[in-house]
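> Pasting a predicted model and its sequence here:
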Amino acid sequence: MRFTSKRFLVYSLLITLIFSSLIGCAKEVNTTDTSTPLSMEDRLEDFEYLYKIISENYPFLKVNERVNGINWLEQKEKYIKLVENSNNDTIFMNNISAIVKDLNNGHTHVVDKESFKWYYTVYTNPKYKKSNKPWSKVFKDKTVLKWYGFNEDEFENIKSQGFFGSNAPAFHSDIIIPDEVAYLKISQMNGERVEEDGKEIRKFYEEVKDYNKLIIDIRGNGGGDDLYWMKNVIEPLAKEKMSVGNYIFTRGNYGKPFYKARGMKQSPISKLDKNILENFSQEIKIDFDYYHISNRTIQPKDPIDFDGKIYLLVDKGVYSSSESFAAFCKDSGLATLVGTTTGGDGIGIDPLFFSLPNSGIVIRFSSLLALNGDGTINEEVQTPPDIEVDSEIGYSYENDKAIQYVINN
C-alpha cells in the first residue's frame, strides 16, 4: 500500500491497462444499458463536471502542452461538440474516454467495466478501510454501481482470482558468466509475491555475492507494489540506511481527503523557501497550491554484503512503482541505470478517482506533480539512464545490447 509512496499501487495492478494507456490504444469502453438513457443535458453537465475537476486539479496540463502539443483546456468547444454527437450512452462513454485520453497520461483514463471490477475489489478491501476511504466512496456510489451494473457476486469472484492475476514468481534469476555476472529479471512488482519471491531472491544473492556485476532487469515492468522492490532488492543489497527525498506539488482541493487518508501532509506553496522555489519550473509557482516533501528511507535488513557493481536495465515500459524504483536507484546511487528513458509517473501515492454525477462514469487521474532529485518534473523527463544504450530485449543474452554493454564495459 502506498502511503507516502506507492504501496497502494500494489493495487494499480492492471499492468495491461497501464500499457494500453501508454500506447494510446483506441479500445472502446464497455458499459451496460441503463434503464433510462441520459438526456443531452445530463451528458453536457457531466462533461462540465469533468472539465472543472481536470482544470482545477490535474497537474500535467502544461507538461501535456510541451510534450504533446495539446492545450487541453483550449479544446473545450471541440469536446462539447463531441459530447453533443453522442447518440447513446455507450457512444457518450467512449467520447468521454477519448477526451480524457487527450491528457496523455498512463494513469489517467476512463474506467471500463472490466477494470471497474478490479478497482472496486481493491479499494473496498476492509483490511485497508481507513486509508482507502475516499477511493472506496467513489466506487460505492449508487449511481456508479448502477452505471457499471456491478453486484457483490462479481466482487467475491474477483477476490478469489487474486489482485495480480497470477501467483507465479515475478522474477527470474540466472548466471550469465560464472563467478562474474549475475542476472535478475523482475517482470512485475507483484505485491502478493513479496514474501515468497523475497526468500528465493535472497538465496540467489547469497549465491552471487562475490560476483563483480549484478544486472537487475526491469525493462517492460509496468509497476505493481513498491514493497516488492523495497524489501526484495534494496533491503538485502543496501549497506547502510538509504534516503531519497522528492518534492511533490498539487493543485485544487479535490484530492485533500485522499492525501489525508494516506498521511500525506500538505503545506501552502507560499511557505516554501523562495530560493528553493526559484530552482523549479515557473508553472509550479503559478499553477500549484500546495507542496509535500516525500522522504523515503530504507534500512538494510540482513544485508548480503554484495561488493560488486549493480546495473539496472530500464526502458520506456518502466512505469508507476517500477518507475519509483528506477528513480530511487538513480537518486540514491545504488545502481547504474543502463538503457533508455523510463515511462515516468511513479513518485507519490495512488492516482485519484472521481465519478460523473449523472452517468456515474468513473475517471482515474494522476494528481501529483513530482520532481526528480535534480528538480526536473518526473512526468516530463521521466528517469533518464546513466548510460544510454539500445534497450530492446534480445532473444538471447548475446543479442541483447544492454546486457552486452554491462558485460563488456
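Done, it's in.
> make it CA atoms for all contacts and neighbour counts henceforth
Will do.
> Tell me which residues of the top helix by length along the chain come out buried.
Secondary structure of the chain per DSSP state H: the longest helix is helix 40-57. Buried positions in helix 40-57, judged by neighbour count with 16 or more other Cα atoms under 10 Å: 40, 43, 44, 45, 46, 47, 49, 50, 51, 54, 57.
> Equivalent analysis for stretch 144-154, please.
Applying 16+ other Cα under 10 Å to stretch 144-154 flags 144, 145, 146, 147, 148, 150 as buried.
> show me where the stretch 151-300 of the chain has strands.
171-177, 181-186, 213-217, 242-250, 267-268, 290-298 (DSSP state E, counting those that start in this stretch).
> highest average neighbour count across those strands?
strand 213-217 (a mean of 24; mean count of other Cα atoms under 10 Å).
> before we go on, here's another structure to hold up against the first:
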Amino acid sequence: MRKKLPILIVTLVFSVIILLSTHIFLNTRLNLYWTKELTEKQKIEDFEYMYNILKDNYAHFYEVKKMYGYDWLAYKEQFTEKVKKTKNNLEFYYALNEILSKFHDGHTYVLSPGHYRNLLGPWGFKPYEDMLKESESSYKMWEKIFKNAHREGELENYYSLMKPKENVTTDVIEPGKIAYLKVHSFLLDYHNEGEEYKREREMIYDFLRSIKDYPYLVIDISDNGAFL
C-alpha cells in the first residue's frame, strides 16, 4: 500500500498538470478568435495609433487641404468623439473608414476581412505577405464580426461587395465629335474565371469601334479606388 501511494499521487499530479495545460492552451487559442467587444479606451488607442502613423507618414495633407479645404489633422477631437460614440466593433470599423474617407483617397482605408483574404490569396501580394500574416489572428475575429452583419457571399467574395453592378458607362456627348467612356472599377473577377471582365471588355471594344472616327474621347476613371 505504501509503495502504491506515491505512484497514485504522481499520477494525480501529472493529470492535474495536463488538465491545466489543456485548459490554458484552449483558452489562449480561443481568445485569438474571440469576438470580444473593444472597450472605449482600446478604440481610442487604436484610433490615436492610426492618427499618429498618418501624421508622420501621409504625404498628401497639403493636397487634401488645397483641393477640398479640409485640414484633416485639425479634426482629431471630432474624430475621437466619433470613435467614442460607436456602440460595437463593427461601428468602430465603419467610423475609422469614414474618418479616412475625408482624404478622398481610395488607397487609404481599413481592410475588410474579405479584402484581406484576397490580398493573401488570388491577388498574391508577396512583398506584403509576411506583414499581412502577422494580422491573421485579428482578422479571424473580424471575419466573425462581419459574418454576423453581412450575407455570406459578401464576405467570401470581395468582388461582389466592392464592384458596382454597372461598371462600364458609355455615352455620346456630341454626335460625330465627342464620346464618353467611364470605368468605375478595374477589379477583376478572379473567382469567376474573369467572365464579367470578358463581358465588359467586349462592351468597351464594341463602343470604341462605334466611335472610331470621333476626334475626342473622354475616359473617366475618377471613381476608381484602391485595387479597384
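Cool, got the structure. Treat the numbers as computed from the prediction; the structure is a model and nothing was measured.
> Quick check: TM-score for this pair?
The TM-score (TM-score structural alignment, normalised by the length of structure 2) is 0.53; 182 aligned residues with a Cα RMSD of 4.5 Å.
> Can you flag which of the buried residues of stretch 144-154 of structure 1 belong to helices?
144, 145, 146, 147, 148.
> Of all the strands of the stretch 151-300 of structure 1, which one is nearest residue 86 of structure 1?
strand 242-250 (32.9 Å; Cα to Cα).
> circling back to that earlier point, reformat the buried residues of helix 40-57 of structure 1 as CSV; add distance to residue 164 of structure 1.
CSV is the format used below for the buried residues of helix 40-57 of structure 1 (distance: Cα to Cα, whole Å):
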residue, distance to residue 164 of structure 1
40, 39
43, 34
44, 36
45, 36
46, 32
47, 33
49, 32
50, 30
51, 32
54, 29
57, 29
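> follow-up on the earlier one: and of the strands of the stretch 151-300 of structure 1, who's closest to residue 133 of structure 1?
strand 242-250 (19.9 Å).
> The closest one maps to which residues in structure 2?
Using TM-score structural alignment, strand 242-250 of structure 1 lines up with nothing in structure 2.
> Which neighbouring elements make contact with that strand?
strand 290-298, helix 321-332, strand 369-370 (3 or more Cα pairs under 8 Å, 6 or more residues apart in numbering; DSSP states H and E).
> want to try TSV for those, with distance to residue 128 of structure 1 as columns?
Shown next, in TSV, are these (distance: least, Cα to Cα, whole Å):
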stretch	distance to residue 128 of structure 1
strand 290-298	21
helix 321-332	19
strand 369-370	25
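> right, so of the ones you listed, which gets closest to residue 36 of structure 1?
Nearest to residue 36 of structure 1, of these and by Cα to Cα, is strand 369-370 at 39.3 Å.
> And the longest helix of structure 1 against structure 2, how far off on average?
Compared with structure 2 after fitting, helix 40-57 of structure 1 deviates on average by 1.8 Å (mean Cα distance after the TM-score superposition for structure 1).
> Please enumerate the helices of structure 2.
According to DSSP H, the helices that structure 2 contains are 4-33, 40-57, 61-68, 76-84, 89-100, 113-120, 129-133, 136-147, 152-156, 158-162, 195-210.
> And these: which comes nearest residue 107 of structure 2?
helix 89-100 (9.8 Å).
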